[in-house]
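Student: Build me a structure from this.
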Amino acid sequence: MIVYEYPFNERIRTLLRLEDLYEKFKFFVRQEHAMQHHVALSTIFDMLEVAGRADLKSDLLQELERQKQSLLAYRSNPNVAPEALDAILGELDQVSSALVATQGKTGQNVRDNEWLMSIRGRTIIPGGACEFDLPSYYAWQKRPTEQRYADIMGWFGPLAPLFDALALVLRLLRDSGRPTKMIATAGSYQQMLQGKVYHMLRLGLDETLGAIPEISANKYMLWVRFTTQGGDLKPKSLEEDVPFELTLCNF
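Tutor: Sure, this is the predicted structure:
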């Protein structure tokens, strides 16, 4: 199954962008070549751009607290396993405390580092991080892999609580929905949402179908049109029925 996700609002869109950057960062920072570590460092700069909103930290803290209060209401429910409930409540407390303990604006430690900011300024320019532009950065790239890794993780460290928080929020959001089997007749599907507020749509497809969803949604209607790719990779409309799984998620 291939799962496509569609955010219904700007806040979830920002969290998904940051999650995507974090996955990229984790992959490249674990590699050994200097060029791969260059991508990891550049990804940190991208994270700062996306997470630049001053209220992102407070948004996450408010959502974590709201989830905690919502889960506490289940303590008296006999159908809820107390061990599982205590585990998720403990995780919420731990993640919230770590996020509260972070000082200043997100990524301020990177912004205060003049050397890193000089690299960031040059990486915006295509090919701007060549050795003749940044000889000190070129020299750093020649350091042992372990030292480069330690430096990058040190620069990323203060950002880690933010990413732990958004990962937990997105996990709870994804777990809130139940998948339902649907059929897109002649490659098209519509559903009235009747004003109910959702935060995310998840659409699961059998990858062997070769179908690609184009999703449009607001609080009143959901519309999915399926296309496929030809040899030139341009999207072409699918005129056949497409089975898929639809999950509508909200807190």
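Student: From now on I want contacts and neighbour counts done on CA atoms only, so please keep to that.
Tutor: Will do.
Student: Could you point out the helix or strand that follows the helix or strand where residue 168 lies?
Tutor: Taking DSSP states H and E as the criterion, residue 168 maps to helix 160-175. Moving toward the C-terminus from helix 160-175, the next helix or strand (DSSP H and E) is strand 180-184.
Student: this one as well, want them side by side:
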Amino acid sequence: MNKISYEFPLNEKCRTYLRIDNLFAQMQANLAMADSWQSLAFFKALFDFMELTERCDMRGDLSKDMERLRLKMQGWRERPDVDTAKLDGLCAELQQHAYQLPRSVRPGSCFKEDKFLGALRQRFTIPGGLCPFDVPIFPLWLAQPQAKRQAQAEAWLSELNLLNTANSLLLDLWREQGSFQPHIAKSAFYQDAADGCELLRLNIDAELGCYPTVSGHRSRFAIRFLPLTEQQRLGDVPFELACC
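Tutor: Got it, this is the predicted structure:
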């Protein structure tokens, strides 16, 4: 079975965390700078990250959510099936990040002083704006040895390590709090309660030819499955769901 996995946020903060997570994955996937197209994909993700973090300073929200999760996890200590050594390690890691984030430099602020990134970013917003006549410095940068380009990309990414590590840790711990259960969307529709959940995770068989759309908030959510083509008619749709 060829399953497609989806994640849907149930609040605006989680939406931002998932977008940041996706952008980091894109940057890391193209970090090798093997060719010009991989380089362009890296810079596209980097500039999207810069624009997203300029709109909102997520350090405070991320710190509060990590502290809230740490206190929740401390309450699990009395459970008989809990690995207390692992729990203590995770709580200490959450506490460290929660303390460091508000005291750190705003992510990406150092990039504003980089003239090369500034010249490139300015042209990224123009359709076809990365032609050699638009940004003559870019072909020169691409002509450098791959190892040198990769080292510079790794240096840019290292400036974001704290945010990346904290964001990934929080999302991973949220994900682990929900287990997948089978469900049936009657006539391609399903709804349920979502008290205290941050995100929904769905698995669906690609052979069914449909995709989910989600509406909701912290208390309730609704999932409607839509067909890939207008000619297709949907009945009951089986899927797996985890509320995290």
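Student: Just give the TM-score of the two.
Tutor: The pair, once superposed, lands on a TM-score of 0.88 when counted by TM-score structural alignment, normalised by the length of structure 2; 242 aligned residues with a Cα RMSD of 2.2 Å.
Student: out of everything not next to it in sequence, what's closest to the aligned partner of residue 76 of structure 2 in structure 1?
Tutor: Superposed on structure 1 with TM-score structural alignment, residue 76 of structure 2 falls opposite residue 74. Nearest residue to residue 74 of structure 1, sequence neighbours excluded (Cα to Cα, 6 or more residues apart in numbering): residue 80, at 6.9 Å.
Student: got it, and residue 191 of structure 2?
Tutor: Spatial nearest neighbour of residue 191 of structure 2, chain neighbours left out: residue 222 (4.2 Å); criterion: Cα to Cα, 6+ apart.
Student: Figure out how far the one helix or strand the one you found maps to is from the centre of its chain.
Tutor: With elements taken from DSSP H and E, the one containing residue 222 of structure 2 is strand 220-227. With Cα atoms, centre = their mean, to the nearest Å as the basis, strand 220-227 of structure 2 stands 22 Å off its chain's centre.
Student: Against which helices or strands is that strand packed?
Tutor: Under the contact criterion of 3 or more Cα pairs under 8 Å, 6 or more residues apart in numbering; DSSP states H and E, strand 220-227 of structure 2 touches strand 189-193, strand 210-216.
Student: Same list, these, but as a markdown table with distance to residue 182 of structure 2 please.
Tutor: A markdown table is the format used below for these (distance: least, Cα to Cα, whole Å):
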| stretch | distance to residue 182 of structure 2 |
| --- | --- |
| strand 189-193 | 12 |
| strand 210-216 | 15 |
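Student: Looking at those strands, spot the one closest to residue 156 of structure 2.
Tutor: Each of these has some distance to residue 156 of structure 2 by Cα to Cα; the shortest is strand 210-216, at 35.2 Å.
Student: sec struct for the alignment partner in structure 2 of residue 87 of structure 1, please.
Tutor: In structure 2, the residue paired with residue 87 of structure 1 is residue 89, using TM-score structural alignment. The three-state label given to residue 89 of structure 2 by DSSP: H, G, I helix; E, B strand; the rest coil is helix.
Student: OK, contacts around residue 89 of structure 2?
Tutor: Residues near residue 89 of structure 2 by Cα atoms under 8 Å, 6 or more residues apart in numbering: none.
Student: ok, 10 Å please
Tutor: With contact taken as Cα atoms under 10 Å, 6 or more residues apart in numbering, residue 89 of structure 2 is in contact with residue 95.
Student: and if you look at residue 22 of structure 1?
Tutor: Counted by Cα under 10 Å, 6+ apart, residue 22 of structure 1 has contacts 16, 40, 43-44, 46-47, 160, 163, 167.
Student: closest to residue 25 of structure 1 among these?
Tutor: residue 40 (5.0 Å).
Student: mind checking how far the aligned partner of the closest one in structure 2 is from residue 26 of structure 2?
Tutor: With TM-score structural alignment as the criterion, residue 40 of structure 1 lines up with residue 42 in structure 2. From residue 42 of structure 2 across to residue 26 of structure 2, the span is 7 Å (Cα to Cα, to the nearest Å).
Student: The two: which is more packed in?
Tutor: For residue 42 of structure 2 and residue 26, the more surrounded residue by other Cα atoms under 10 Å is residue 42, and the numbers stand at 24 against 17.
Student: so the more buried one touches residue 149, yeah?
Tutor: No: between residue 42 of structure 2 and residue 149 there is no contact under Cα atoms under 10 Å: 11.4 Å.
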